[in-house]
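Student: Just need the structure, nothing else, for what follows:
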Amino acid sequence: MSWKLKEQLKNMLAEESGYYIYHAGGRTRVALLYPNSYFVGMSNLGLHIVYRLLNQRDDTACERGFLPEKRQQDEYVKHKVQLMTMETQSAVSSFDIVAFMMSFEMDYFNILRMLELGKIKLLATERGEMDPLVIAGGPCATFNPEPMSPFVDAFIIGEGEAVMPAFMDAYNRARGEGRSKEEILSILAKIPGVYVPSRYEVSYGLDGYDTQIKPVGDAPERICRQWQENLDEYPGETAIYTENTEFNLHLVEIARGCGRHCRFCMAGYCFRRPRNRSLEAIEKMLVAAKEKGRRVGLMGAAISDYPEIDQLCREILGDGLSMSVASFRADSVTQELVDSLAASGLKTLTMAPEAGSTRMRAVINKGIEEEHLLNAMSMGIKAGIRNFRLYIMIGLPGEEPSDIQGIIDMALKLKDFMEEKGATGRLTLSINPFIPKPFTPFQWSPMAPIKYIQGALKEITNALRKRHNIEVIAESPRDAYVQAVLARGNRKTGQYLLEAYENGGSKAMKSVLKSHKLSMEDLVSHPVSFDNILPWDILDMGFTKDYLKKELIESQQEKPKHTLQCFDGCKRCGVCK
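Tutor: Here you go, the predicted structure:
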């Protein structure tokens, strides 16, 4: 049956262009694994960037692997076939390095599944000299690697362009010298931006959460996040083309990081400072889109914050291309950007006020006011767009019943405005529970009780149900709780993760915790003391805890103080030395 699974991969590869295949030989073989489906993974720009970065080296051969669909997984298990890569249909276990992209907490279960399908022992301590080195990078690896540390040999803390060249140089040199895996890990641990969990001892406080992590031997006391200062030095665009993907676009990263200081946003803190690619560098990346006849997907934390966005829109449409955007801010969007999106076929304009009341948006430092939403909506209607979507969070720190009513009032007011302006389309509210994330001012804040979240969702849904063409969609509160447990977890959480995986996955997390006399609410629904040593304190993002504490305290004032966005010469948080 392995031939059938190989044929499926070969057929998928035959529909691609842009991939690399190297003959077996002197190159270090890296299996770059995305812990979700091919359809989802091929829309992840980070995968394309790392894939190209590694394959453009003369000593590395990187191939991709994805989580097979459920039916295919059953075939792998039934016929005892190992998980294989796309390019050469080779067993993942035959590679020197297995590298996972860690973008979402719920994919942790998929990482364990892929290791199991690849016949690679789940626990790092059980793998030997002949087993691949298992590494992981991406947002979740950078923010808090501890829950996955029992399974991963080394984490990349920060951006791949800033870490992987030195990582591969050191690995290849050590391997060429005939070093053992333990020796190689000791060498890698000294590279800036590499965290090797086995080189650190962990102890816990009486509450079980205090997590003290101390280096063993000459491993560094803290691991400093690495970031690529000049984005123009590396391309940030689609490397491989396929029709079988969620975003069938030529993806182009125009900026990285965000300086808006939203107090709930991990990316806004851990990808500081905000950096823009030059217009000239972006224009070079548009060439491939024109050659392939692809729609351009502009990627960045807030596309409308790009200083030359109008000029870029003119360039794209002037080349006969169409475009899409990852996100924009209602307070910086321009009519030209909206017109360009409408001309490209956009049917729904998305805005992210995150909260309904002015007070709550001040607490989270969002900086978006009702007038910005109405102005952006007016631009969209003028451009011919008839549908709008709002991203909303509930259960935010300090939220009161009036703030839930504020969401309802805002939705009704915006719907009234749409109808007054002749836009008869749908207004969609996409609602997610707030999850306290590491390295944000709200990292000490509790997650709202699950009954509160369920009640707030019910109140909003019931209030808006009778209004024609208003839709409410929401993330499962129970899934959000699992995410929170994993996001804020320590190494003990890795044990709970493994037990839940062995008992069916994320749905088993509640019963697993109960067997340890814990609950998800025990772990995430209580405030964390400033005195606690947090599981991620071993990492250095460039700013201090005191800075985050100051932001949290300012959010709790009767009139929350607004923190201005990043600006040239700013030294407030410490990232820009």
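Student: okay, CA-based contacts and neighbour counts for the rest of this
Tutor: Will do.
Student: roughly how far apart are the residue with the shortest distance to the centre of the chain and A136?
Tutor: Residue closest to the mean C-alpha point of the chain, counted by Cα atoms, centre = their mean, is S103 at 3.9 Å. Using Cα to Cα, to the nearest Å, S103 is found at 10 Å from A136.
Student: likewise F100?
Tutor: In terms of Cα to Cα, F100 sits 5 Å off from A136.
Student: the more surrounded of those two?
Tutor: Comparing F100 with A136 by other Cα atoms under 10 Å, the one with more neighbours is A136, at 27 against 24.
Student: My guess is that one contacts I157. True?
Tutor: No. Taking contacts as Cα atoms under 8 Å, A136 lies outside contact range of I157: 9.1 Å.
Student: State which helix of this protein is the longest.
Tutor: In the chain, assigned by DSSP state H, the helix with the most residues is helix 401-420.
Student: now the strands: where do they sit in the stretch 151-300 of the chain?
Tutor: In the stretch 151-300 of the chain, the segments counted as strands under DSSP state E, counting those that start in this stretch are 154-156, 194-195, 200-204, 211-215, 223-224, 250-253, 255-256, 275-276, 296-299.
Student: ranking those strands by burial, who's on top?
Tutor: Across these, averaging neighbours per residue (mean count of other Cα atoms under 10 Å) puts strand 194-195 on top, at a mean of 30.
Student: helices or strands up against it?
Tutor: Judged by 3 or more Cα pairs under 8 Å, 6 or more residues apart in numbering; DSSP states H and E, strand 194-195 is in contact with strand 154-156.
Student: Show me what the strand it packs on is in contact with.
Tutor: Residues outside strand 154-156 that contact it (Cα atoms under 8 Å, 6 or more residues apart in numbering): 134-138, 141-142, 145, 163-164, 185, 189, 193-197.
Student: mind listing which of those are in helices?
Tutor: Counting by DSSP H, the contacts of strand 154-156 contribute A141, T142, V163, M164, L185 to helices.
Student: Surely the last one touches P197?
Tutor: No. Counting by Cα under 8 Å, L185 stays clear of P197, with 9.6 Å between them.
Student: ok now the next helix-or-strand element following the longest helix of the chain, how far from the chain's centre?
Tutor: Next helix or strand after helix 401-420 toward the C-terminus (DSSP states H and E): strand 427-433. Distance, stretch centre to chain centre, for strand 427-433: 19 Å (Cα atoms, centre = their mean, to the nearest Å).
Student: for comparison, sequence B:
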Amino acid sequence: MDPRVWIEKQRRLLACEENPVVKPWGGKIPMGLVFPNTYSVGMANLGFQLVYSMLNREQDVVCERIFWDPSEGFQPFSLETQQPLGHFEILAFSIPFENDYPRVPQMLGMAGIPLDSQKRLPPHPMVWVGGVTASLNPEPIAPFVDLFAIGEAEALLPELLQKYRFCKQQRASKKQCLEEMSSIPGVYVPSLYRVTYDKRGLIKSFRPVGAAPEKVKRRVASNLELEVPRSFVLGPSSEFESMVLVEIGRGCPRRCFFCAAGHLFHPVRHRSLDSLRRTIKEALKLREKIGLVSSSVCDHPELEGICKEVFSQGGKISVSSLRLDRLEDQLLESLVQSGHKTLSLAPEAGSQRLRDVIGKGIREDQILEAVNKILSAGIARLRLYFMVGLPTETRQDVEQTVELVKKLLHLGRKLTRGKGLERITLSVNPFVPKPWTPFQWHAFEDTSELKSRIQLIQRRLRPERRVQVLHEPPKWARIQSLLARGDRRIAMVLSLVAGGETWEKALKEVNLNPDFYLHRPRGPEELFPWDFIDQGYSKELLWGIYQKALARGSQN
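Tutor: Next up is the predicted model:
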């Protein structure tokens, strides 16, 4: 695409947005807020929206958004004033997904910005990274990044800006500035740490240089009542353009053993109805429907009151997924009144044995009862989330996924006098072991076996015309698993992939065996690339949970 055509396309998109912030640059700190995925995905991310709003509230900061566009064959430009990446003082990447890691070196390279952080000096911009992945395992992209913000934006961003202003006033060098910033709790500066490896390729040591802290403590917002993240900017092509997303809480009390969100966003915090009233009122001026966002919407103690507040102002509600054992009649009635035709549930596994192993905490009778309630409320379409490749999983467990779906179909016919469920959509995805969960030690399943298990489900459910089976390709889950638990050496692979090499060829070129990261067993004594982060709970605790889960699987 001709850059001039693309820039004009950006201007038209900006003109269609509601509430974008376009500020003059004079005398301000220009920051490019980069989301290394498409516009539609980025604008549906509340963390990205929150940081955009917080930065542009600062009088001496101008923040513009930058997205990855697969149709581009040239360097990216900002959306607001179509500036190239190199014109910003700071590029702040927001990265919620590991599979977006390759786009960091790709976007920097396309802009002519050096990839190696230590070779990147002014006038090249500093590169900051935040988002979920920064708090899980930032190491695969560490060589490209000047600093990572480990934790929540509300706690970190004001201090980062204050320290950056101080460094500018003092005319500090980049090295001096990064050393200053490393003193902020929650800030990780990769260049201030040295990593060594033993003959087996395992990390031997991970040590700070100078005054950098040995452990980087993840920062947590002390009071969520002060700031309510929502869709501040509404665009015509975002995933949820028909509603305003509002975060009603953060964290999940369940802490299923496979789930990074449940372990990362602790402690569990629910925003009070009083703090949400103003946001609900503002949101309903923009859209008729509010999307309630939380890792555990159904666990909110004032959920019924929130729904009533939205309805009292003439609005409707939407939720992404529901907890099976917390489906209240009032919530279902609210969703029906809001026009919901499909509800999403996450059994994760078909057998009770496997649900117990992964700490899901639900029984089959609860699943059947939940579907009973949903059908009785008048909703006849379901989306069910399952995984394959879970720890201790067998073919019999996969068969029981099929049997569970058939039981739900039978229940639907029974409750509706033969009419049945209109549609069940199964989303079947490979299990990816994540850092900071009890399953961080577990091996990723072989891709051929994952394909076989997915095909088994597809084959057994093919006669059921009302069932659709969707799945993520195992080859992409394999890449995600590689990035989720990779170390700094993976950055060399990412550089080659960003330049157009295939993953397999890039791994061979840098002499890295993917099996080392994917399939080998790990012991409790192994030093992980992410162990320098202090999450507020111990590695020993996670190992104990992992061992109990494996023992539970073998007993059953």
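Student: coming back round to it: sort out which of the contacts of strand 154-156 of structure 1 are buried, if you could.
Tutor: Using 16 or more other Cα atoms under 10 Å as the burial test, the contacts of strand 154-156 of structure 1 include 134-138, 141-142, 145, 163-164, 185, 189, 193-197 as buried.
Student: re earlier: need the residues touching each of L185 and P197 of structure 1.
Tutor: By Cα under 8 Å, 6+ apart, the residues touching both L185 of structure 1 and P197 are D153, A154.
Student: what ranges do the strands span in the stretch 1-150 of structure 1?
Tutor: Counting by DSSP E, counting those that start in this stretch, the strands of the stretch 1-150 of structure 1 are 28-34, 60-66, 97-101, 133-137.
Student: What residues of the first one count as buried?
Tutor: This means strand 28-34 of structure 1. Buried residues in strand 28-34 of structure 1, counted by 16+ other Cα under 10 Å: T28, R29, V30, A31, L32, L33, Y34.
Student: quick check: angle from that strand to strand 97-101?
Tutor: Here the directions of strand 28-34 of structure 1 and strand 97-101 differ by 30 degrees (axes from the mean of the first three to the mean of the last three Cα atoms, to 10 degrees).
Student: How many neighbouring residues does the aligned partner of K407 of structure 2 in structure 1 have?
Tutor: Alignment note (TM-score structural alignment): K407 of structure 2 maps to K413 of structure 1. Per other Cα under 10 Å, the neighbour tally for K413 of structure 1 reads 13.
Student: that older thread, identify whichever of the strands of the stretch 151-300 of structure 1 lies nearest to G268 of structure 1.
Tutor: Of all those, strand 255-256 sits nearest to G268 of structure 1, with 9.8 Å by Cα to Cα.
Student: residues in contact with the counterpart of A153 of structure 2 in structure 1?
Tutor: In structure 1, A153 of structure 2 lines up with G160, judged by TM-score structural alignment. By Cα under 8 Å, 6+ apart, the contact set of G160 of structure 1 is V50, G137.
Student: and G160 of structure 1, how far is that from A330 of structure 1?
Tutor: The value you get for G160 of structure 1 to A330 of structure 1, if Cα to Cα is used, is 31 Å.
Student: do L429 of structure 1 as well
Tutor: 16 Å.
Student: Also A162 of structure 1?
Tutor: Distance from A162 of structure 1 to A330 of structure 1, counting by Cα to Cα: 32 Å.
Student: repeat for I97 of structure 1
Tutor: Counting by Cα to Cα, the gap from I97 of structure 1 to A330 of structure 1 is 43 Å.
Student: okay, these two: which has more neighbours?
Tutor: Shown here are I97 of structure 1 and A330; by other Cα under 10 Å, A330 has more neighbours (24 against 20).
Student: so what corresponds to that one in structure 2?
Tutor: That one, A330 of structure 1, aligns with L324 by TM-score structural alignment.
Student: which residue lines up with the residue nearest to the centre of structure 1 in structure 2?
Tutor: By TM-score structural alignment, S103 of structure 1 lines up with P96 in structure 2.
Student: and if you look at L185 of structure 1?
Tutor: Per TM-score structural alignment, L185 of structure 1 is aligned with L178.
Student: Next up, the contacts around its match.
Tutor: Per Cα under 8 Å, 6+ apart, neighbours of L178 of structure 2: D146, L147, V189.
Student: residue contacts, L279 of structure 1?
Tutor: L279 of structure 1 touches E308, L312, counting by Cα under 8 Å, 6+ apart.
Student: what lines up against it once you look at structure 2?
Tutor: Match for L279 of structure 1 (TM-score structural alignment): L273.
Student: quick revisit: for G46 of structure 1, see how far away the match of A153 of structure 2 is.
Tutor: G160 of structure 1 sits 9 Å away from G46 of structure 1, taking Cα to Cα as the criterion.
Student: cool, R277 of structure 1 as well?
Tutor: Counting by Cα to Cα - R277 of structure 1 and G46 of structure 1 are separated by 16 Å.
Student: how many other residues sit next to the aligned partner of L450 of structure 2 in structure 1?
Tutor: Taking TM-score structural alignment for the superposition, L450 of structure 2 sits opposite I453 in structure 1. Neighbour count of I453 of structure 1, defined by other Cα under 10 Å: 20.
Student: Now do the contacts for the residue lying closest to I453 of structure 1 once chain neighbours are set aside.
Tutor: Sequence neighbours aside, G395 is the residue nearest to I453 of structure 1 in space, at 6.3 Å (criterion: Cα to Cα, 6 or more residues apart in numbering). By Cα under 8 Å, 6+ apart, the contact list for G395 of structure 1 reads P433, F434, M447, A448, Y452, I453.
Student: so M410 of structure 1 touches E354, yeah?
Tutor: No. M410 of structure 1 is beyond contact range of E354, at 11.4 Å (criterion: Cα under 8 Å).
Student: Show me which of these two is the more surrounded one.
Tutor: More crowded of M410 of structure 1 and E354, by other Cα under 10 Å: E354, with 22 against 16.
Student: so what corresponds to that one in structure 2?
Tutor: Match for E354 of structure 1 (TM-score structural alignment): E348.
Student: Does its match touch Y385 like I think?
Tutor: Yes. When contacts are counted by Cα under 8 Å, E348 of structure 2 is listed as touching Y385 (5.6 Å).
Student: Can you show me the helices along the stretch 201-350 of structure 1?
Tutor: Secondary structure of the stretch 201-350 of structure 1, counting by DSSP state H, counting those that start in this stretch: helices at 266-270, 279-292, 309-318, 335-343.
Student: now those helices as TSV including distance to I553 of structure 1?
Tutor: Shown next, in TSV, are the helices of the stretch 201-350 of structure 1 (distance: least, Cα to Cα, whole Å):
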stretch	distance to I553 of structure 1
helix 266-270	17
helix 279-292	39
helix 309-318	35
helix 335-343	37
